[in-house]
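K.L.:
3D, please:
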Amino acid sequence: MENGHSTEGAVGRCLTLDGNRSLIIGDKHLVLDDASGKRLIPLYNILWAEVVGSQLLIDYAAQPSKTSIKHEKWTYEIPATDNRPDRPEPEAFAAALLSRAYVDAQPRKRAYVLINPNAGPGGALRKWDREVKPLFEVARMHMDVVTLTKGGEAVELAEKVDIDKYDTIMACSGDGTPHEIFNGLARRPDANRALSKIAVSHIPCGSGNAMSCNLYGSHRPVFAALAIIKGVVTPLDLVSITQGDRRLISFLSQSLGIIAESDLGTENLRWMGSRRFDFGVIIRVFRKRCYPCDLAVKVEVDQKDGVRAHYKRHASEASLHQKAHAESRHESEGEGLPPLKYGTIQDDLPEGWELVPYDKIGNFYCGNMAYMAPDLNFFSAAVAADGCMDLVTMNGDLSPITATKTLMSVESGKFFDSPHVSYKKISAYRIIPRNQEDGYISIDGERIPFGPFQAEVHRGLGRVISKRGAFEALGPSNWDSVTVAERLHA
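P.N.:
Prediction:
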């Protein structure tokens, strides 16, 4: 809650209370005006308002510190003697307050909650019970909750869920459960309708929590919960991965090399949380590991200046998610997944593609979300539904010191401009590892068999709940001036 004095004008209704007090629905705040001055609650923090008997009850999310949120309530007696003709009815005032507090967000969302008690360092059930569930209950959300007991269970549940019964499937987990949810929806006979109708949301309880960082600007469960309550349905590009005769869906990233090994190769260090990733990177950098491969790419934007301009153009469009909704409706008319424009890994190389040998790649990393962890913004130019994946490659023949500095520059926000980093916008690719019998390939942080695979993007095929209708990435006007930490913890 924000306290202090304000001259904010009323743009909504004013309700007179007992004791010479009044409530005013302002532009950005609910204002309590009394003899001691003005007290403010951001409209974003208003969870519910209703009249019960002769009392007006207002539930809101107070923020006593930068890292915590707790539920608080205002309760006011409604004077029975105020007979002015212009006096708003208390019920109408409460309705107007809720309308201003939720704006484009849907109140009282219906959630199918899947809790993975083994995600990351553990503790998902405790976080759900103590921090998240109480906030949802105050916001009058409907929740059906399932505690997962085995790997792959979320795939099965998403494949069978009644998509007309819920507004969102919520993963209380790391990033693995959202990956399973998207793939469960993709397995359905009505995959196109399911993916474009029901939004996936995320309560962060894992090690990296990339999905929450991208959609809500926080890796803290209670901040994600508030963002989901007030969030809006937003299109998200999804990526088809084909390997052998298998097709799966990626919502976050694909990697081979240092990033994949530093994630999947440190599973035994989950107790370290996200720090296990840094440990894995340092070990492999000082070994100067290279990952030879043949790579063919369908490039959309090649040079960094072009990538920067593309990002600013798309991120500045306030109605981006609405445009993507309209464009993706046509693509979603079919029953199952969209047809593959470029075929599968088993087909001949698409016309115009050329396999280029790379003998000393240190890292191949492709994604359509900006953050891979709270302080790791690998894809600064990622946009929710621009129809592109962002491809980052790095030479593996760098000195250990240079390679370490380059990777660590992710935290300072200078990774994009590094001369050792190639950054492109692409719509499809094929990668064939060479000279390595076994290794790590990561799809959304999940390991797949080591071998060739092909990927292509489907613009706006999926749906998520986001805080603002877009990614929580560095804005186009402050690309160089705002650090990742400042953006995530502001």
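
K.L.:
Please make it C-alpha for all contacts and neighbour counts, starting now.
P.N.:
OK.

K.L.:
Go ahead and flag the most central residue of this protein.
P.N.:
L215 (2.9 Å; Cα atoms, centre = their mean).

K.L.:
Near the residue nearest to that residue when sequence neighbours are not counted, how many other residues are there?
P.N.:
Of all residues not flanking L215 in the chain, S466 sits nearest, at 4.6 Å (Cα to Cα, 6 or more residues apart in numbering). By the measure other Cα atoms under 10 Å, the count of residues near S466 is 31.

K.L.:
compare with the first, here's sequence two:
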Amino acid sequence: MSGVVLEGYLNEKLVKAFVEDAQLVVRAEQELVHLPVELVLRASLVNTNNSILVQLKVLAPTPSDRSCSSCLPTPNSKRKHILTREQWQNRDCDPHVAHLTHTSISIHVPNKNQAEASAWIDQVQKLAYPNESRQRILVIGNPASGQGRGKEVLQKQVIPIFQSAGCTLKVHQTQKRFDAFRLAQDARTQDYDVLVCVGGDGTMHEVVNGLASREDVAEAIALPLVPVPCGSGNGMYVSLHGASNFNVSLACLSALKGTTHAQELCAVTQDAALFPNDGAFACQGQASNGRKYVQYYSFLSQAIGLMADVDLGTEKFRFIGDLRFSLGYIMGAMRNKRCEIDIQVVLGEYGSTDRGRMRQRALSDVPSTISKGGRAASARKLRYGSVLEPINMTEEPLELTRMSAQDNGNSASRSWRRVNESVSTLYAGKMPYVARSLMAFPYASPADGAIDILLQTQTSSFFQKIGSLIDGEEGNHVLRPGMHYFKVEALRVTPKKLARQRYLSIDGESMPYGAFQVEVSRLSMVLLSLDDEVWRAPILQPPAASKHETTQDPNRPQGH
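P.N.:
A predicted model of the protein is given here:
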């Protein structure tokens, strides 16, 4: 035992409560509670007539959870809440952490032991919150997300957890599209420590754009953001917390205790003529030729072709969850429709077609040297202009089937190059996962100054496409024939014809089908996770700790 040992009564039984090796232990005749101290939400003291009441608010495995049976020594054990430090450290994949619920423990201590109880509470609070805690929480929730599950998650899990932690809460529920955008745009961000988004990636997309559209954009975008998963894909949550499950409790805990990480945003521009009704959510700009464009921001993905059709063309099948993406992809692969687009890219200083180089850079976590923040005018300024500007094209196309020294970005390679491929789909993004079943961009890095691009050729066979689907869960699809994976600083895509029943998906949201241009923005959002280090895709984890390093990539450096 270490520190102060507290003795009291729980359900008229004598208990001892202490902290040992950062584990909270409340022991009666047999252990009742055994948890990592990180799962303590709040410890407080309440005066009663005859005794002092020590109240503990914690997150713990539910007593009826059968998945915890392996922790119990005998069938007759009276243990209730047990989670070891090893299980907590492996929380991304340990099933015992998947069923955490907020619960309360009250220990009666004689009045004469008040000083002892107070010292014990101070010890627990310091261990539970080694850094400054976040107490002022703004919640924007989409009650309709997850087939209506969002409302239940908000009321039965999110709000009670923050209340148990003693937080001051402001809760807004959206009713229609763009409500989250307007709420974020109008929020007094200086009054809050964190903004929690209860919903899917679409809710987060609106919140990010609401913050980015403000006059005080540099200050507003610095408010830390936390996704609580309720949607279909939840790519941001999975990238931050792992693909094993959607854990609301862990998301809320990261809002209270998480470490801040900067995540680059992508600036997207389109012709304003494409937005007759709903372009108000985007910033307006004027090209050198006098035409107007809209500028908005993407944190996750930009898709056109098969993957956009899978994402947006399967909306009516949302009731089957993630499975709709797999079924939609199989149907699309059978049709094998060509995506009629022109593609131009800028490698710039941070782009590359060398997977080994991309992986090594992601492993080194070298931050981008591009300056962030600044006032509104500079923060939203485009390096490569809008989609309406003429571009400086080089005659040499970007050959994806071979590598050259010129295809490893350098500061002088700021010219646009054409990609001559027959395309089934083009997928671009900044985070590893777009859904639990698809690690689309395995070498994504939060601040490497580049956009990851996945391009699948139309000439690849049906079985090659299906193989890519199977390998997508662990990120090995990038090694498949007919798949090209590379990084750029800027991307322009121009449909050759405005076909019906084709989609443009930005962060899973439907945007007008037409030409668009993407570049890494000067703006970065701030995310919270329970890991101190910058997040990494599982494929980038150390070999001893990862099952994802079994595939031999000819471009993957040896010894990693």
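
K.L.:
Could I get the TM-score for this pair?
P.N.:
After superposition, the two chains reach a TM-score (TM-score structural alignment, normalised by the length of structure 1) of 0.85; 458 aligned residues with a Cα RMSD of 2.7 Å.

K.L.:
Tell me how far the residue nearest to the centre of structure 1 lies from S274 of structure 1.
P.N.:
Going from L215 of structure 1 to S274 of structure 1 by Cα to Cα, to the nearest Å gives 18 Å.

K.L.:
Aligned to the residue nearest to L215 of structure 1, what sits in structure 2?
P.N.:
Using TM-score structural alignment, the partner of S466 of structure 1 in structure 2 is S529.

K.L.:
who touches its match in this structure?
P.N.:
Shown in contact with S529 of structure 2 (Cα atoms under 8 Å, 6 or more residues apart in numbering): L240, H241, S254, A255, G258, T259, T260, H261.

K.L.:
for E519 of structure 2, helix, strand, or coil?
P.N.:
Using DSSP: H, G, I helix; E, B strand; the rest coil, the structure places E519 of structure 2 in strand.

K.L.:
Residue in structure 1 paired with Y427 of structure 2?
P.N.:
In structure 1, Y427 of structure 2 lands on Y365 (TM-score structural alignment).

K.L.:
all helices for structure 2, in order.
P.N.:
In structure 2, the segments counted as helices under DSSP state H are 85-89, 114-128, 145-153, 159-164, 179-186, 201-212, 217-220, 235-241, 248-257, 306-312, 323-335, 355-364, 376-379, 462-471.

K.L.:
so the fifth one aligns onto which residues of structure 1?
P.N.:
What it means is helix 179-186 of structure 2. Counting by TM-score structural alignment, helix 179-186 of structure 2 sits on residues 153-160 of structure 1.

K.L.:
Run the chain-centre distance for that stretch.
P.N.:
From the chain centre to the centre of stretch 153-160 of structure 1 is a distance of 20 Å (Cα atoms, centre = their mean, to the nearest Å).

K.L.:
same check, this time on stretch 407-426 of structure 1
P.N.:
21 Å.

K.L.:
Please look at Y440 of structure 1 and I259 and confirm they touch.
P.N.:
No: assessed by Cα atoms under 8 Å, Y440 of structure 1 is found out of contact with I259, at 9.4 Å.

K.L.:
more neighbours, these two?
P.N.:
Neighbour count, other Cα under 10 Å: between Y440 of structure 1 and I259, I259 has more, with 25 against 22.
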